[in-house]
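Novice: For reference, the sequence and a predicted model appear below.
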Amino acid sequence: MSDQADLREAVRVGYAAAALQVSGGGTACCGSGSVEIDEKFGSGLYEETERDALPAEAVAASLGCGNPLAVAELREGERVLDLGSGGGIDVLLSARRVGVSGKAYGLDMTEEMLALALANQRKAGTTNVEFLKGTIEAIPLPAQTIDVVISNCVINLSVDKPAVFAEMYRVLVSGGRIGISDVVAEDRLTPAERAERGDYVGCIAGALSFGEYREGLKAAGFADVEITPTHAVADGMHSAIVRAVKPTTVSGELPLVGQEGAVPSGTSCCG
């Protein structure tokens, strides 16, 4: 396999193992274990009231570096997509915020995580949720059908980040937005120096710098890009909140939910 294929398979194997660990009654570990789940990663980054409202397995499977819902500002009736949805914690919380008139999609490439997420959905009794199998570089949804894209410490794991940014832009409606938590490196660090601080599966080596992230989103067409560090996860590496919008001046695109001519919630396809 190519280096990219090897990395993607390592990510899949690492997170499949995490899902099986949770399904067996344990708590997930991030990647190969080079990053510990402590105050910097995991369910502790969510409010206690949010955790208490969900199945224990969804909370135990949380491997993120932040809480994207804290900045996504989801509204009633919106359609939200979580990239790399894992055990489903952000999807289930999103579904509560957008209400029965909205829809929350979760996308994951790992069969074991999807099985865990579906089990958590059944336990939560949530109906306005759909989990999809696929990669974040090729999102199995039609263009211009999502109002908000969220993701929690997953884009750093991608082997083709420009493709991820392009896909986010494609599925968002005009005026749609992203609210992402991710690991981001200080601009002073080279890729080799990032790799010294942690491995790829452990959410460190694959992280973009602040400048690379900003320019990558702009190259995909996003505007109003904001990247705000929240806490350090390693020397020169930070959990950060990433915000951006798809400009409303894009011609020929669909309006947001609630506007005349909007696409009904529930439009989807499964890869």
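Specialist: Everything's here; your move.

Novice: going forward, measure contacts and count neighbours with C-alpha atoms only.
Specialist: Fine.

Novice: Need the single longest strand in this protein, by residues.
Specialist: Secondary structure assigned by DSSP state E gives strand 172-185 as the longest strand of the chain.

Novice: chain center to the next helix-or-strand element following that one, what's the gap?
Specialist: Sequence-wise, the next helix or strand downstream of strand 172-185 (DSSP states H and E) is helix 191-196. With Cα atoms, centre = their mean, to the nearest Å as the basis, helix 191-196 stands 23 Å off its chain's centre.

Novice: structure B:
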Amino acid sequence: MVNNQPDDYNEELEKLEIKLLLDGLYAWYGYDYRNYAYSSIRRRVWHRIHAEKLSSITGLLEKILHDPACLRRLMADFSINVTEMFRDPLFFLTFREQVVPMLRTYPSVRIWLAGCSTGEEVYSMAILLQEEGIYDKTKIYATDINADVLKVAKSGRYSLNQMRKYTNHYFQAGGNESLSDYYSVHGEGVVFNNDLRKNIVFAQHNLVTDKSFNEFHAILCRNVLIYFDKSLQERVHRLFYESLGSLGVLGLGDKEALGYTDIANRYEEIAYNQKLYKKVK
């Protein structure tokens, strides 16, 4: 329920206005949010309406069509940027123990982190691969639709306050060094070492509209698909399937699954209760 709804609130009219807003975004700017989960989009649309001191969805559409700054603010609202280093440590521990031995058998390794947000999981993966001795032969492709969060990811700069929490995650994920060895402290922030960034390619990529750009040994897209409706999830899963090489590994978030898709039988689960799957067909 959205706060401050008018007395004449009409749910069907609201749905029409949101449809027109998303159609306008796509037709005029090429941003396609038409198949994102409706409840999530609705919540963010009303947040932006109140923040802009507007009174209607139609008013927001008018403003974003004529005010690029308002458009950027709405795009930031639509972007899902909740992340942290070694998030769900058991996932990374399983990747270290079950997936890395497979990656060692290849002369070179390509990994795609789709929806990388501000990059904490990208550096987590780089650290893990460096400790396992295969980072030098690996190229990590870190992509996101949001250019602003990619700038943060490229910089490798994060809050010092988060490092204690991240250090605990690091050890739970099988880390065998000291996390502080991988960054330097600058005031209230930290900057991750350049040697972690040397094999990372940061690039803008839209999972909704863009196609595959390489063949990968592993793809991680964690806690992104939960914001898509079923038809869009199916489309993105097809993109990932076509982007994985034979025996490639797909990693999902803990609330995401393959079971409902039409390609579920083309994967095998790598480890019980961890969302890691190997392409077998």
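Specialist: Ah, there it is. Predicted model only: the values in this text are computed from it and were never measured.

Novice: Quantify their similarity with the TM-score.
Specialist: With the length set by TM-score structural alignment, normalised by the length of structure 1, the two chains reach a TM-score of 0.51; 168 aligned residues with a Cα RMSD of 3.3 Å.

Novice: other SSEs contacting the longest strand of structure 1?
Specialist: Under the contact definition 3 or more Cα pairs under 8 Å, 6 or more residues apart in numbering; DSSP states H and E, strand 172-185 of structure 1 sits against helix 69-72, strand 146-152, helix 210-220, strand 237-245.

Novice: In CSV: the ones you listed, plus mean neighbour count.
Specialist: Below are those laid out as CSV (neighbours: other Cα atoms under 10 Å):
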stretch, mean neighbour count
helix 69-72, 17
strand 146-152, 27
helix 210-220, 18
strand 237-245, 24
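
Novice: what's the closest of the ones you listed to M109 of structure 1?
Specialist: When these are compared by Cα to Cα, strand 146-152 sits nearest M109 of structure 1, at 13.9 Å.

Novice: so that closest one corresponds to what in structure 2?
Specialist: Using TM-score structural alignment, strand 146-152 of structure 1 corresponds to residues 216-222 of structure 2.

Novice: Of the helices and strands packed on strand 172-185 of structure 1, which is nearest D6 of structure 1?
Specialist: strand 146-152 (22.4 Å).

Novice: thinking again about what came up before, now distance to E226 of structure 1 too, for the helices and strands packed on strand 172-185 of structure 1, in TSV please.
Specialist: Listed next are these as TSV, based on distance: least, Cα to Cα, whole Å:
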stretch	distance to E226 of structure 1
helix 69-72	12
strand 146-152	14
helix 210-220	8
strand 237-245	5
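
Novice: Between those, which one is closest to D160 of structure 1.
Specialist: Using Cα to Cα, those put helix 210-220 closest to D160 of structure 1, at 11.1 Å.

Novice: looking at the helices and strands packed on strand 172-185 of structure 1, which is closest to A17 of structure 1?
Specialist: Closest approach to A17 of structure 1 among these (Cα to Cα): strand 146-152, 18.5 Å.

Novice: which non-adjacent residue is nearest G115 of structure 2?
Specialist: D144 (4.5 Å; Cα to Cα, 6 or more residues apart in numbering).

Novice: residues contacting that neighbour?
Specialist: Counting by Cα atoms under 8 Å, 6 or more residues apart in numbering, D144 of structure 2 makes contact with A114, G115, C116, S117, L150, A203, Q204, H205, N206.

Novice: ok, the aligned partner of it in structure 1 to A185 of structure 1 distance?
Specialist: By TM-score structural alignment, D144 of structure 2 lines up with D108 in structure 1. Shown here: D108 of structure 1 relative to A185 of structure 1, a distance of 24 Å by Cα to Cα, to the nearest Å.

Novice: Check V154 of structure 1 too.
Specialist: Relative to A185 of structure 1, V154 of structure 1 is positioned 15 Å away (criterion: Cα to Cα).

Novice: With K218 of structure 1 instead?
Specialist: 18 Å.

Novice: who's in contact with the match of strand 146-152 of structure 1?
Specialist: Stretch 216-222 of structure 2 is touched from outside by 103, 109-116, 240, 243-254, 256, with contacts defined as Cα under 8 Å, 6+ apart.

Novice: Show me what Y183 of structure 2 lines up with in structure 1.
Specialist: Counting by TM-score structural alignment, Y183 of structure 2 has no partner.

Novice: Contacts only, for the residue nearest to D147 of structure 1 when sequence neighbours are not counted.
Specialist: Once flanking residues are discounted, D147 of structure 1 sits nearest to G176: 4.7 Å by Cα to Cα, 6+ apart. Counting by Cα under 8 Å, 6+ apart, G176 of structure 1 makes contact with I146, D147, V148, V245, K246, P247, L256.

Novice: ok so, going back, mapped onto structure 1, which of the contacts of D144 of structure 2 are still contacts?
Specialist: With both residues aligned by TM-score structural alignment, their matches' Cα atoms under 8 Å, the contacts of the contacts of D144 of structure 2 that structure 1 also has are A114, G115, C116, S117, L150, A203, Q204, H205, N206.

Novice: re the thing from before, what separation is there between the residue in structure 2 that the residue nearest to D147 of structure 1 lines up against and M85 of structure 2?
Specialist: By TM-score structural alignment, G176 of structure 1 lines up with G248 in structure 2. Plainly put, G248 of structure 2 is 23 Å away from M85 of structure 2 if you go by Cα to Cα.
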